[in-house]
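1. Sequence first, predicted model second:
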Amino acid sequence: MSIFYLIKALWKTDKTQVTGGVVRRVGFINNPSSISTVATGTTVTGFTVQVTTTGITATTPTNVNNIAQVFGKTAGDPASPLIFDDSGDQNPDNINPTTGAFPTTADSGYYPTTPANTDTGNNNQGTPSVTGNVNVYTISTATANSVLNGPNGAPDATGPSGNNDDFTNKSAFVPPNTPPGSTLDPQSVGFTNTIKNNGTSPNDITIVPTTPATATDLPNNTKVTVSYNNQSAIYTYNNGTFTIAAGTPIKISGVAAGASVNYGLEVDLPAGTQLSTDTGKGFPVPITALIDTNNNGVVDGAEVYNISIDRVYTGFLKMVKMSRVILGTGPAVQGTDGTLSITPKNPAPGNIIEYQIQYTNISDTQAGTGNVILNANKVVITEDGTLGSGGNNWALDNDSNTQIDTSNIVGSAKDSGASTIQFFNGNPATTSGIDQTGTTVNTDITKYVDTATGQVAPGIQRTFTFQRKVN
């Protein structure tokens, strides 16, 4: 399906007046009496278009491409340049996202059946981000044998590149105070997935684990258990191959046309597994649902199948504490001490130490539809300067000169996102206080507690920053 886009389109309000009777563009023209202007940050919704396909008879899936455009000018400024944007990305087409300038680019004009730029997730995150990206909807004629496999309740989910990489993300339990660089023997993680017989005939559907796209993404000796009702099959993974260790491949017999069925999966990662917060990724177990016509447990020839990925993270909220030295009233900052980093610093009296805690959700973002992602909830950062003995000691009198070694800079404690910051004093730091500065544990701040508001979504990094003056 091809769609024409022309800035100076000849609009008609009666579709019967269109040449050939084929509508290739639908416009919504604003009535100023309804919406006079759109304020900064305001979202206007309610624009919907429905189309009916014709002539799709082949069994090969057909892609229907769609892109929406919006045009506008600065209110009250007739001489302002026309701004226009295509859906599928996050930037106006004719504004340079780096400089804010209006480059000499023209409207794309025409998108062919197979566009160069496609918003594969249909989530307005397409790249490149300055030319617009086509949203694609795939239509296929129903066949006798067809199967869908996806997260719980979403067998038709789609992933970053299609319907064979949709996913469910979960995290194994990581013991408190597990330091970076550690390995562990994670507890098993259970999943529930849903298959659907998308064909027109009843079918037997087999469920088997499959080697990840990158075989080394899953560690050797991983154990995977597939279960359905009273059936179970246990697999072990080594050197890129799943081997059945107990039971037989799970076959769900006689699934009616259009019916959906849930099955279970348990992933048991081996001892010595790295932390995901060190590697930056989870451990994927692709699960294939297939109509296994020759009953050998693998996809052969033209056998119909669909893949969904169950991915285990060993922790997914990464925290990095950095520092830098600021001049303050002290001597010049030495070497690279003025650069935020994890390396030790050498401040002098009068200098200010700025601490920054970066916390990042390293799990996969929602790319596609129906996937299960990992949001970090109830995130609380505690910075207690009275711990000593290998912990924070910035609120202690380590040199016994009757003053604590550093004092709070009032107003410096900030989170880059919405949060509530609480202040405590004393040693132990249990007395609720205000944002104050002093030279003793009772007149200064000895503990900061930063409670993030809402969720920290996948791919989001936030920072908590506070400053202390060296006494």
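-> Perfect, I can see it now. Residues are numbered from 1 along each chain as shown.

2. Only C-alpha atoms from now on, for both contacts and neighbour counts.
-> Fine.

3. And the helices in the stretch 151-300 of the chain?
-> Remark: helices assigned in the stretch 151-300 of the chain by DSSP state H, counting those that start in this stretch are 276-279.

4. And the strands in it?
-> 166-171, 183-184, 189-197, 203-209, 222-228, 231-238, 241-246, 250-255, 260-268, 273-274, 283-290 (DSSP state E, counting those that start in this stretch).

5. Just list what the third one packs against, helices and strands only.
-> Same thing as strand 189-197. The contact analysis (3 or more Cα pairs under 8 Å, 6 or more residues apart in numbering; DSSP states H and E) places strand 189-197 against strand 147-151, strand 166-171, strand 260-268.

6. of all those strands, which gets the most neighbours per residue?
-> strand 147-151 (a mean of 28; mean count of other Cα atoms under 10 Å).

7. hmm, who's touching it?
-> With contact meaning Cα atoms under 8 Å, 6 or more residues apart in numbering, strand 147-151 is reached by 155-157, 166-168, 192-199, 205, 288-291, 304-309, 370-372.

8. tilt between it and strand 260-268?
-> 50 degrees (axes from the mean of the first three to the mean of the last three Cα atoms, to 10 degrees).

9. for comparison:
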Amino acid sequence: MLLRATLALAALCLWAAPALAQTAGGTQIQNRASATYSDGTSSYSVVSNTVTVTVANVSGLAITPDVGSVPNVVAGQSNVDFTFTVTNTGNYATQVRFLASGASVQLSGPATVQKAVIDVNNNGIDAGDTDILANASDVLSSSIAHNATLTVIVRVNVNAGASAGSTINVKLGDAATGGPTFDNQTANNSANEVRTSVPSGTTAPVNGESEARGDASTTVDNDAQLRLNLNAPAGPVALGSNITYTWSLDNTGARSASSQTLTNAPAGSNTGVFVIVPVPARTTFVSVTPPAGVTVLYSTSPLSSNPVTAATWTTTAPSPLSNTVRVAFNVGASLASGASATNMQFVVSVNTGINATNPIYEIGDAFGKNTVAASLTDQSGDLVVNKGDGNADFNEPRSGVDPLSATQGFQLPTTLTQAGNVLIGPSGAPAAVGPTDNNDDYTNKSVAPAAIAGLSHLDTLGAAASVDFTNTVQNTGNADDTFTLTAPTVPAGFTVAISTNGGTSFTTVSGGGSTTLAVAFGSSANIIVRVTAPAGSAVLQSGGFSTAIRATSGISNTQKNDTLDNLYTGFLKLVKSFTVINGTTFGAATDPVPGADIEYTVTYSNVSTGGGGAGCVNLVASSIVISEDGTAVPNNWAATTTQITSPAPSDSNGGTITDGTTNGAVTAATTWLKDAAGTLNPGVSKAFVFRRRIN
């Protein structure tokens, strides 16, 4: 009967444990009844025997919070504490068991557990606490009175790469039933439990050991997020003119951005949230206009120097301004969440004499720190926050040209006004000027000697003959250009072809054809022009056959230049004439009678054109030797005439006339005269004159 009463009381206590104040285990409950009665005369009293009930031990355990929370965190934050209260809800003093190797602590989300302890002295984590994370075996707490508590602190570090919106959850214990509190559950030796453990010498609880579970979560916020924006004009912008860049800096994160320190900047200006912009290549710094509250610093340190730790900064603009390499805007000690610093203007001048093919590129870097004192940087050119390499130079990809970088922004382009221009002229002399201007400069060349051997000015070519001319095309515009090559003037019946690859292949341009030639800014390139004269072309034609070769800019098709390639079918013309001088008494004064003299005149002319300036290619006849051999077929005058020595043979060009046989002086016996006439420039005619007397 006593055993049944004891068990019934234990069951009642177990059921009521969460809600009622519990009688301590081992408490003896005694009960003795008394009664009075009468026999009609006397009154009597009586007592019963005393019965004793001893209260059984009943275990119970609660862990709070349940579905609790701690303040939001940011990526990279350390020492985030999750605090749990463990309460002995049983009716006797017991210990709490934490499993070996921190198994009683469960973490999910982008974080790691740094420490887990029983806070023995309730003053936070310190050296006196009991470690339940690195414990090689189970840890038992000290004995806890019923309704007493102990504190457990789980400290975590948030991963640096934790994404905003991520949840970090810590569970202490793993009771799976009894929700929503998951307290006072029968322990089942599960893998991550926290449970009671009856102390040595203490009667075991009638309901076995109890376990519980608590959990708390936090959410990862966006920390400070810097986004640097650049308004760069699209262009085109003329060389020598200004480009105005406008910068703004936004903090799109949930926390304020704090200050960064420039190592080598003046005190008072060296700390803040900075926008640092380099002066673009091929430009010169002009001015900067900061908005109210923003201060400006200048650096002449090379772009290779780290802008934060190595570059030297001043608050005074360099002299001259052209020495400026970087400019820094200090937007203030912090930049609040959702705030922006706007309208920071930066003006540069585009240098003259540069290649306008390539745009001017600009990019900037923002610098600050977040709430965990980690450095922040962002580069302009894209919309991604906190993305940059922090070097404030130009090693980043170019927008529209290079692929996206995972760690950098984009350089933004401003195109330049391109002006095409061109010169074409003789080989190596594209700027040559002809008799009039640089559209009639020329190259004079003759067909091969074999093509005209034995022919006079009265003859024509027996077969087609070609001459290759080398012309030089110079890009005098301000950008890379592709020039169209044509032949607007071609002699009738002639064929003109152009090679732009050194003679490997030719494109016919006579008859309206064309070809193209790409020439880089400031460069020149040679072409080969092959002019073919058809059979039947006149030999030794005065002025030759002129072909105009034209180069036209692809950038500005109104810009063009011509050069003349003049083909000659020989260029030294000999014209023989005679005059009879009859001093005899026979016949008229000009009758060729025996004893009369025949005066032969050989007029030799350079039929090529001249008059051009430096660079034009002339045909100068040199080492001229005129031969008059009276014995060479078809000549027969040696046998029928005698040389007159007075007047002596003469040459208006000052040539030396000798006896062709003896190389000595001309005598009456001379039958072969040689005139070493020397040199004859274009367009010049001279005469060789000698007399013979008819035998």
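-> Right, received. Where do you want to start? Given the structure is predicted, the values throughout are model-derived calculations rather than measurements.

10. Reformat the strands of the stretch 151-300 of structure 1 as JSON lines; add distance to V379 of structure 1.
-> Shown next, in JSON lines, are these (distance: least, Cα to Cα, whole Å):
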{"stretch": "strand 166-171", "distance to V379 of structure 1": "16"}
{"stretch": "strand 183-184", "distance to V379 of structure 1": "23"}
{"stretch": "strand 189-197", "distance to V379 of structure 1": "22"}
{"stretch": "strand 203-209", "distance to V379 of structure 1": "34"}
{"stretch": "strand 222-228", "distance to V379 of structure 1": "30"}
{"stretch": "strand 231-238", "distance to V379 of structure 1": "35"}
{"stretch": "strand 241-246", "distance to V379 of structure 1": "37"}
{"stretch": "strand 250-255", "distance to V379 of structure 1": "40"}
{"stretch": "strand 260-268", "distance to V379 of structure 1": "26"}
{"stretch": "strand 273-274", "distance to V379 of structure 1": "23"}
{"stretch": "strand 283-290", "distance to V379 of structure 1": "24"}
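
11. pretty sure A5 of structure 2 belongs to a helix, no?
-> Yes. Applying DSSP: H, G, I helix; E, B strand; the rest coil, one finds A5 of structure 2 inside a helix.

12. Counterpart of it over in structure 1?
-> Aligned by TM-score structural alignment, A5 of structure 2 pairs with nothing in structure 1.

13. Once you drop chain neighbours, what's closest to A5 of structure 2?
-> V53 (7.3 Å; Cα to Cα, 6 or more residues apart in numbering).

14. and what of V320 of structure 1?
-> Q358 (5.1 Å).

15. Could you do T143 of structure 1 as well?
-> With Cα to Cα, 6+ apart, the residue lying closest to T143 of structure 1 is G199, at 5.3 Å.

16. I'd like to know how far that neighbour sits from A256 of structure 1.
-> Per Cα to Cα, to the nearest Å, G199 of structure 1 is found 9 Å from A256 of structure 1.

17. tell me which residues of stretch 570-580 of structure 2 are tucked away?
-> For stretch 570-580 of structure 2, the neighbour count (16 or more other Cα atoms under 10 Å) marks G570, F571, L572, K573, L574, V580 as buried.

18. hang on, I meant stretch 463-472 of structure 2
-> Quick answer for stretch 463-472 of structure 2 (16+ other Cα under 10 Å): A465, S466, V467, D468, F469, T470, N471, T472.

19. The residue nearest to T143 of structure 1: how many residues sit nearby?
-> 19 (other Cα atoms under 10 Å).

20. That one maps to what in structure 2?
-> Using TM-score structural alignment, the equivalent of G199 of structure 1 in structure 2 is G477.

21. Ok, S188 of structure 1 next?
-> So, by TM-score structural alignment, S188 of structure 1 is matched to S466.

22. Relative to S446 of structure 2, how far out is the residue lying closest to its match once chain neighbours are set aside?
-> Nearest in space to S466 of structure 2, with sequence neighbours left out and distances taken as Cα to Cα, 6+ apart, is T532 at 4.1 Å. Using Cα to Cα, T532 of structure 2 is found at 11 Å from S446 of structure 2.

23. which neighbours do those two share?
-> Taking Cα under 8 Å, 6+ apart as the contact rule, T532 of structure 2 and S446 both touch V467.
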